[in-house]
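Student: please find the sequence and the predicted model below.
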Amino acid sequence: MRLLSLALVSAFALTGACPTIASSDAETSALPQIVVPDLSEQTMKDVTRELSLDTYEGRAPGSIGEEKTVAHLIAKFKAAGLEPGNNGSWTQDVPLIEITAKNVSALNIADRNGKVMSFAYGSEYVIGSYRETPKTEINQSDMIFVGHGIVAPEKGWNDYAGVDVKGKTVVVMVNDPDFENEGLDGPFGGKAMTYYGRWTYKYEEAARQGAAAVLIIHDTAPAAYGWNVVNSSWTGTQFLAQSKDGGKSQTQANGWIQKSVAKEIFAAAGQNLETQMAAAKQKGFKAVPLNLTASFNFDNDIARKASKNVIGVMKGAKRPDEYVLYTAHWDHLGRCTAASDGDDICNGAVDNATGTAALVALAEGYTKAGTPDRSVVFLAVTAEESGLLGSKYYAENPIFPLSQTVGGVNMDAFSMSGPAKNLTVIGKGKSQLDAYLEVAAKSEGRTPEMEPTPEKGFYYRSDHFSFAKLGVPMVYFEGGDDLIIGGKAAAQAAAEDYEKNRYHAPDDEFDENWDWSGVMSDLKLYYRVGRMLAMTNAWPNWNEGDEFRAVRDKSRSGK
């Protein structure tokens, strides 16, 4: 899951109106009035509680927790009145590689005189490999600081210009160069993160450049989460999509280092970290050889596994070959870094047992309301926490053609802080689905607002992105940051508490004392938007000029 956008809410507010919808294929003035059936809070509680039990062991793909999760969802989808969504089967196999780093050494940094600094695995650095090899060994690899590690020809930006990093260890910064801008002006969209800012891109580009290893400097603000999240996410089993070359096109090792570690490394190289990081934000930055070497090694336990997406469908009454999607990821981290009491199960109650429960509750609601005109697909995907792997696999291998998929909504971690006056829309202004959400929100007396922290790149961090980049318009929003009781201050306190104490940690557990009123308010909005899509003839598109418009137009044209 991407970290809740409520987290660390700042006073910064973006202004600007949502683009006007002018396309004739989005007849928003004729959107149907939707009557919301009784959506079961008890179902939300029961499914969330069940999937969060310790016996599910944190719902890691390929584990006993997956078997129990898939069985429970099939039973609940069947009871809710859905049909199997994959040609008579409730599941779609998703081929994965499971890689677990074992016997990880310290990170040893040596200067030209043989002086060595050592940094501990877990507390000071984390590392792993995307290659299917029993042992990873980086031995005296030359280190180079490559700024943000970005190659963007369309922006005239190349952090690798004039430097050969083949076989070397590159040190990179997270986020974009203009991360600290106070608006949306800048070569990389100002404060709003682009895909160039994501850690996934940093690793991909380093591999294209031939680097042996990548170490990202962790900095809480641009990363949008603390070291505790990096530690818990990177010290356990990692899941990857199976590749034809066994990962040979990837770097040998990918990892993170604490910023304090980076300061020591740069000082040993005779460099000032802050000075170099500031320089890297300017166009024309040149990579800096550190005249140091990195060494570390670890073993890899490797297993091939077929995880599963769970798919239920309600066939449409009038246009059954047109599809509306509801998506949520059922997986979490499994066993992770233990808490002080020894608990090492990351239960993932909020993230994302709540969203998975919502699929069931919505399916029940659709059955109560009667069959819609279009077919509705309820898709619980695997391996989101490992890089959106389940949704990516479905999007690239769809059961129901994407050219016939009208659009959909994604649900990832409901807020337990109570009902809000507003709602936070991730990617507001990108597609004509904004109009559907406006109508739905108005019916509930709420106001859709742009995310207050676009620099954190949430748009690229949940399963809607897998469909968006292949053209399917998707709505993704979260409970707002202005609570009915307590306002923005209460919302910020609740979000910061979740991030600090529960996000990607063993304490994300089910609580019988949770306030579900905000959850149920959000659930109504998800129902309204999906039901409107399922009851119209319209084919909403991305707004003119959006990065995904061309692929959608091509898909719909059949060319």
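Tutor: Ah, there it is.
Student: okay, CA-based contacts and neighbour counts for the rest of this
Tutor: Noted.
Student: show me the contacts for the residue lying closest to Gly390 once chain neighbours are set aside.
Tutor: Among residues not flanking Gly390 along the chain, Thr382 sits closest, at 4.5 Å (C-alpha to C-alpha, 6 or more residues apart in numbering). Residues near Thr382 by C-alpha atoms under 8 Å, 6 or more residues apart in numbering: 61, 94, 307-309, 329-331, 388-391.
Student: in strands only, show me these.
Tutor: Per DSSP state E, strands hold the following members of the contacts of Thr382: 94, 307-309, 329.
Student: drop anything exposed from the residues you listed.
Tutor: Buried members of these, counted by 16 or more other C-alpha atoms under 10 Å: 94, 307-309, 329.
Student: which one of those is nearest Val409?
Tutor: Closest approach to Val409 among those (C-alpha to C-alpha): His329, at 12.3 Å.
Student: any chance you could map the helices in the stretch 101-250 of the chain?
Tutor: Under the criterion DSSP state H, counting those that start in this stretch, helices of the stretch 101-250 of the chain are mapped to 199-208, 220-223, 227-234.
Student: how far does the first one sit from the chain's center?
Tutor: What it means is helix 199-208. 17 Å (C-alpha atoms, centre = their mean, to the nearest Å).
Student: now stretch 434-444
Tutor: The chain centroid and the centroid of stretch 434-444 are separated by 24 Å under C-alpha atoms, centre = their mean.
Student: tell me the buried residues in that stretch?
Tutor: 434-441.
Student: in addition, the following structure is provided for comparison:
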Amino acid sequence: MIVRLLAAAAALLLAAPLPAQALPTEGELRAHIETLASDAFQGRQPGTQGEAMATQYIAQQMAQAGLQPGYGGNFFQPVALVERREGQARIRIGGADPAAPETAQLLLLGNMENVELAGAPVLFAGYGLDTGRDGEDSFADARFDGAVVLFLAGWPEGMDDGPSYRSRIASFRERGAQAAIGIIDPDLPWQAARAGMMFRQTYLASHVVAPVEGIMSAAMADALFAGIGRNYAGLEAMAAQEDFAPSILDVDMVINVTTPIDRFDGFNIVGRLPGSGNTGEAVLFTAHHDHFGICRPEGREDRICNGAVDNASGTAAVIEVARTIAAGPRPVRDILFVTTTAEELGLLGAIEFADHPPMPLDDIVAVFNLDTIAIAPRGAPVGIIGRGMTPLDDLIDTVAREAGRDIYTGLDVNAFVNRHDGWVFFERGVPAVMVGGSFTDPELRTGFLSGPYHAPEDEAEGLELGGAIEDVWLHIALGRAFADPARYRTPQR
């Protein structure tokens, strides 16, 4: 059942701040992780009772730490989401259904529960690539307004890698196509193609999708276009011609698509610690609190993806960083503490926050994202995911050395730079990194990613928190340093 979370009760938000205290302990960090990753929270899937429980818990912790509501007078920022699933699809040519063999497959998704397209021009766009194999004859600026665009979802002969068919569908959508349908290479198994098309079919309600998007098998294309003397092999030959240009196919096509669609809200949690200097600037700490919920079918012994390391650990760290900084001397700059929803669905909560921030993004001087921190033991060197890409490195290294931490300068960890919420801010010109020891040991990193990652085995019991608590202490120091204009000047954008 979809849960639409309302504001927390007034008694919760008026809870008294905690008194000043020493640095947090492993036990305090573990208590948050065990709560957030418990079976009672059902894996914290966006829009569920489990996420509602998690967000209430986080908001309560922020209020008790003495943070102010950070989003329009509230701790909760609603994130409107849409999920669509495979339904039924039908294409008729000249008013008749094609005589399709059993190998003919069709997967179409609509932007509404029921969509019918009739009378639209049907345009064949070859491979749908922006440039030809020689880098010329680009039609990147072409418009396809109102058209049904068909394209070959593979790549031309001699091309070993290229844009995915989903990215090409998005390109045609952005250029006005009513429908964008890729014809799958016969060498790609249909189930693999289907899985690729259905990947991350949850998106922000503000995201625009074409009326119809999808894929069909080569056998379906053969059946559809037999009446006009076309088939997959012929379309492939057309696309291979040196002078190929998108062309209209002489067909009368009617498309009917039924798509099950769910609309629901996830929630970001936003707390604010006002600075003493009235600078109008802020440091931002983020972590995503969502995970995959009940992720195995009924009848399995363990059905819940609890997400203890990913990312109850990062969420717990944000809570403890907030609590400790708030209990000490007031920083000069504001500090925002945000936990996001729907990160696992494509960084969607972070995108919503960045698109509708409580303050101008240009006034956020640094973003520190905490994700999957409970891997390494104490003494792990500090790495920066995003090293060399922002002006943050020098002060991060200085603060880490002041904390007695070794520095890992390798750039291999930058392979993860676009796989966390910080990337959303980096793309918008805000300096954003992930800092810590979890990803600097390839063996530990690979062991987690190839093991319990995104599986029910990622549970709180027996977690190694030595490195995680050191990373919490480091982020407390980073928050104080970057919130001090004397230590970190406003970066040039």
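Tutor: Done, it's in. These numbers come from a predicted model, not from an experiment.
Student: one step back: next, format the buried ones among the ones in strands among the contacts of Thr382 of the first structure as CSV and append distance to Ser260 of the first structure.
Tutor: Shown next, in CSV, are those (distance: C-alpha to C-alpha, whole Å):
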residue, distance to Ser260 of the first structure
Val94, 39
Ser307, 38
Lys308, 40
Asn309, 40
His329, 34
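Student: coming back round to it: now which residue in the second structure aligns to the residue nearest to Gly390 of the first structure?
Tutor: In the second structure, the residue matched to Thr382 of the first structure (TM-score structural alignment) is Thr341.
Student: and Gln252 of the first structure, by the same measure?
Tutor: Matched by TM-score structural alignment, Gln252 of the first structure corresponds to Pro211 in the second structure.
Student: rewinding a little: could you dump the helices of the stretch 101-250 of the first structure to JSON lines with mean neighbour count and distance to Thr100 of the first structure?
Tutor: Shown next, in JSON lines, are these (neighbours: other C-alpha atoms under 10 Å; distance: least, C-alpha to C-alpha, whole Å):
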{"stretch": "helix 199-208", "mean neighbour count": "20", "distance to Thr100 of the first structure": "18"}
{"stretch": "helix 220-223", "mean neighbour count": "17", "distance to Thr100 of the first structure": "24"}
{"stretch": "helix 227-234", "mean neighbour count": "20", "distance to Thr100 of the first structure": "10"}
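Student: out of those, nearest to Lys524 of the first structure?
Tutor: Of all the helices of the stretch 101-250 of the first structure, helix 227-234 comes closest under C-alpha to C-alpha, at 31.0 Å.
Student: compared with the second structure, how much does the closest one deviate?
Tutor: Its aligned residues in the second structure lie a mean 7.8 Å from helix 227-234 of the first structure after superposition (mean C-alpha distance after the TM-score superposition for the first structure).
Student: distance between that helix and the chain's centre?
Tutor: Relative to its parent chain, helix 227-234 of the first structure has a centroid offset of 15 Å by C-alpha atoms, centre = their mean.
Student: got it, and stretch 268-280 of the second structure?
Tutor: Remark: stretch 268-280 of the second structure is offset 25 Å from the chain centroid, using C-alpha atoms, centre = their mean.
Student: how about stretch 337-350 of the first structure?
Tutor: From the chain centre to the centre of stretch 337-350 of the first structure is a distance of 20 Å (C-alpha atoms, centre = their mean).
Student: pick out the most distant pair among the ones in strands among the contacts of Thr382 of the first structure.
Tutor: Farthest pair in those (C-alpha to C-alpha) is Val94 and His329. Separation: 13.3 Å.
Student: can you give me the helices in the first structure?
Tutor: Counting by DSSP state H, the segments of the first structure that form helices are 41-51, 64-80, 199-208, 220-223, 227-234, 259-268, 273-279, 355-369, 389-396, 433-443, 464-468, 487-501, 517-534, 549-557.
Student: with the second structure overlaid, how far apart is the third one on average?
Tutor: After superposition onto the second structure, the mean distance of helix 199-208 of the first structure to its aligned counterpart is 3.8 Å, using mean C-alpha distance after the TM-score superposition for the first structure.
Student: tell me which strands and helices that helix is in contact with?
Tutor: Counting by 3 or more C-alpha pairs under 8 Å, 6 or more residues apart in numbering; DSSP states H and E, the packing neighbours recorded for helix 199-208 of the first structure are strand 213-218.
Student: outside of the strand it packs on, which residues touch it?
Tutor: Here strand 213-218 of the first structure makes contact (C-alpha under 8 Å, 6+ apart) with 138, 167-174, 199, 203, 206, 227, 251-259, 262.
Student: from those, which ones fall inside strands?
Tutor: Cross-referencing the contacts of strand 213-218 of the first structure against strands under DSSP E gives 138, 169-173, 253-258.
Student: tabulate those (a markdown table), appending distance to Ala161 of the first structure and neighbour count.
Tutor: Formatted as a markdown table, those follow (distance: C-alpha to C-alpha, whole Å; neighbours: other C-alpha atoms under 10 Å):
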| residue | distance to Ala161 of the first structure | neighbour count |
| --- | --- | --- |
| Ile138 | 24 | 19 |
| Thr169 | 16 | 30 |
| Val170 | 13 | 30 |
| Val171 | 15 | 27 |
| Val172 | 14 | 26 |
| Met173 | 16 | 28 |
| Ala253 | 22 | 24 |
| Asn254 | 21 | 25 |
| Gly255 | 23 | 20 |
| Trp256 | 23 | 26 |
| Ile257 | 24 | 25 |
| Gln258 | 26 | 22 |
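Student: and the furthest pair within those?
Tutor: Checked with C-alpha to C-alpha, these reach their widest spread between Ile138 and Met173, with 20.8 Å between them.
Student: quick one on the thing from earlier: looking at the buried ones among the ones in strands among the contacts of Thr382 of the first structure, spot the one nearest Gln276 of the first structure.
Tutor: Lowest distance from Gln276 of the first structure to those (C-alpha to C-alpha) belongs to His329, with 39.1 Å.
Student: counterpart of Gln61 of the second structure in the first structure?
Tutor: Matched to the first structure by TM-score structural alignment, Gln61 of the second structure sits across from Lys76.
Student: now that match: closest residue in space, sequence neighbours ignored.
Tutor: Among residues not flanking Lys76 of the first structure along the chain, Val360 sits closest, at 6.5 Å (C-alpha to C-alpha, 6+ apart).
Student: residue in the second structure paired with the one you found?
Tutor: Match for Val360 of the first structure (TM-score structural alignment): Ile319.
Student: residues near its match, how many?
Tutor: Number of residues near Ile319 of the second structure (other C-alpha atoms under 10 Å) recorded here: 24.
Student: Ser386 of the first structure now?
Tutor: When neighbours are defined as other C-alpha under 10 Å, Ser386 of the first structure has 21 of them.
Student: and the aligned residue in the first structure for Gly462 of the second structure, how far is that from Gly480 of the first structure?
Tutor: Under the alignment (TM-score structural alignment), Gly462 of the second structure maps onto Asn513 of the first structure. When distance is defined by C-alpha to C-alpha, to the nearest Å, Asn513 of the first structure is 21 Å away from Gly480 of the first structure.
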